[in-house]
Each structure stands twice: as structure tokens, then as C-alpha cells.
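1. Quick one: sequence plus predicted model below, questions after.
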Amino acid sequence: MSIDPLHVQFVTPGLRNRIDLYFAERGQGFNAAAYIRPRLGSILRLDAMSDADLARCGLTREDILPFVFEDCFADTAPPKRWSGA
């Protein structure tokens, strides 16, 4: 059985750099590809949205990666949509 290689075209210039920086800021010692690959579709769909569409979802462009990976990393700050209950 053979598996075709994954070919990805990023919609926004610099998106790959943003992804790499996001993971670099969270430390070394793990394979980021294992986290990125299953969520890449979500990243690309959100990145393809207009800023106005993202705002209607309560997100900014800078919020995309923290939103997509929010269950993967401990964060001391509550999520933006946290009600403070």
C-alpha cells in the first residue's frame, strides 16, 4: 500500500512562518507536525476567512493558532470566550 505525499498550498503568505513561530514559542522536544497535520484543514479554512468573518466568530487572525490548538497547551490566560464563571 502506498500513500501519496501531502501537498499543501498555504493561502496566506507567511502562514507557515506563523505556525512555526507558534510552536517554537511553546518549547522544544516534540514533533509539531503530529499536531499540525490533523488540524491543518481548520487552520487553512480560518485563515482563508476575511477579517470581518473572523470577527463575527470572535477571533482575530492572531487568534487562529491559539484557537485551533487550545486543547494542546496549558495557558495561564483564560480563553477569550471564557465567561469568568
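-> It's in. Residues are numbered from 1 along each chain as shown.
2. all contacts plus neighbour counts: C-alpha atoms, from now on.
-> Fine.
3. what's the following helix or strand after the helix or strand where Gly41 lies?
-> Counting by DSSP states H and E, the element that carries Gly41 is helix 40-48. The helix or strand immediately downstream of helix 40-48 is helix 51-56, counting by DSSP H and E.
4. And that next one, how far out from the chain middle?
-> Here the centre of helix 51-56 is set off from its chain's centre by 16 Å, with Cα atoms, centre = their mean, to the nearest Å.
5. Following element in sequence after that helix, please.
-> Remark: after helix 51-56, the chain's next helix or strand is helix 64-68, criterion DSSP H and E.
6. Pasting the second one now:
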Amino acid sequence: MSIEPFYLHFARPGLRHRIDLFFAEKGQGFNPMPMVRSRLVSILRLDAMSDAELASVGLTRDDILPFVFEDCFGDLAASKQRPTA
């Protein structure tokens, strides 16, 4: 049995770059793709929302990755109300 390679195509330009930059800024010495894959549905769902929809749940587009990986890095301010993903 052969295993087919896994390729991701991001519909919104720049999302892959934002994910790479997010982890590069953390200075992590590991391959984050397994972690990204496990949360990709949440990332894509939030990224597909309009800016107004994100604002209605208390997020900006720049908050998406810190929110999704909050349990790992705790980026959002403790006082900020967080929606459930």
C-alpha cells in the first residue's frame, strides 16, 4: 500500500505565509505542520469569515492564529473575551 503525499492549497492568498510567519516569530525549533494539520479546520473556518463576522466574535484576522494556538502559546490578552472555536 502506498501513501499519497498530502498537499494543501490555501484559497485565501497569504494564509500559508501567515501560518509560517506565526511559527517563525515563536522561534520554535520543530516542524509545526502536524500541529497545523490538527487545527486546520478551525483555521480555515475562521479565515473564511468576513472581517465583520470575526469582529462579532471578538477577533480580528490577525487574532486567528494566536486564538487557534492559544493553549500552546497564550498570545491573546487574558482580559480579551474569547469565542469558542
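-> Yep, that arrived. Nothing here was measured: the structure is a model prediction, and the numbers come from that model.
7. buried set for the helix holding Gly41 of structure 1?
-> Within helix 40-48 of structure 1, the residues scored as buried using 16 or more other Cα atoms under 10 Å are Ile43, Leu44, Leu46, Asp47.
8. got the contact list for that helix?
-> With Cα atoms under 8 Å, 6 or more residues apart in numbering as the test, helix 40-48 of structure 1 has contacts from Phe10, Val11, Thr12, Leu54, Arg61, Ile64, Leu65, Val68.
9. mean shift of that helix relative to structure 2?
-> Here the mean offset of helix 40-48 of structure 1 against structure 2 after fitting is 0.6 Å, by mean Cα distance after the TM-score superposition for structure 1.
10. one step back: can you list the buried residues of helix 40-48 of structure 1 in JSON lines and add distance to Pro5 of structure 1?
-> Formatted as JSON lines, the buried residues of helix 40-48 of structure 1 follow (distance: Cα to Cα, whole Å):
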{"residue": "Ile43", "distance to Pro5 of structure 1": "19"}
{"residue": "Leu44", "distance to Pro5 of structure 1": "18"}
{"residue": "Leu46", "distance to Pro5 of structure 1": "23"}
{"residue": "Asp47", "distance to Pro5 of structure 1": "23"}
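11. Relative to Phe30 of structure 1, which of the residues you listed is nearest.
-> Ile43 (19.8 Å; Cα to Cα).
12. hang on, the earlier thing: show me which of the contacts of helix 40-48 of structure 1 is closest to Glu25 of structure 1.
-> Nearest to Glu25 of structure 1, judged by Cα to Cα, of the contacts of helix 40-48 of structure 1 is Leu65 at 12.1 Å.
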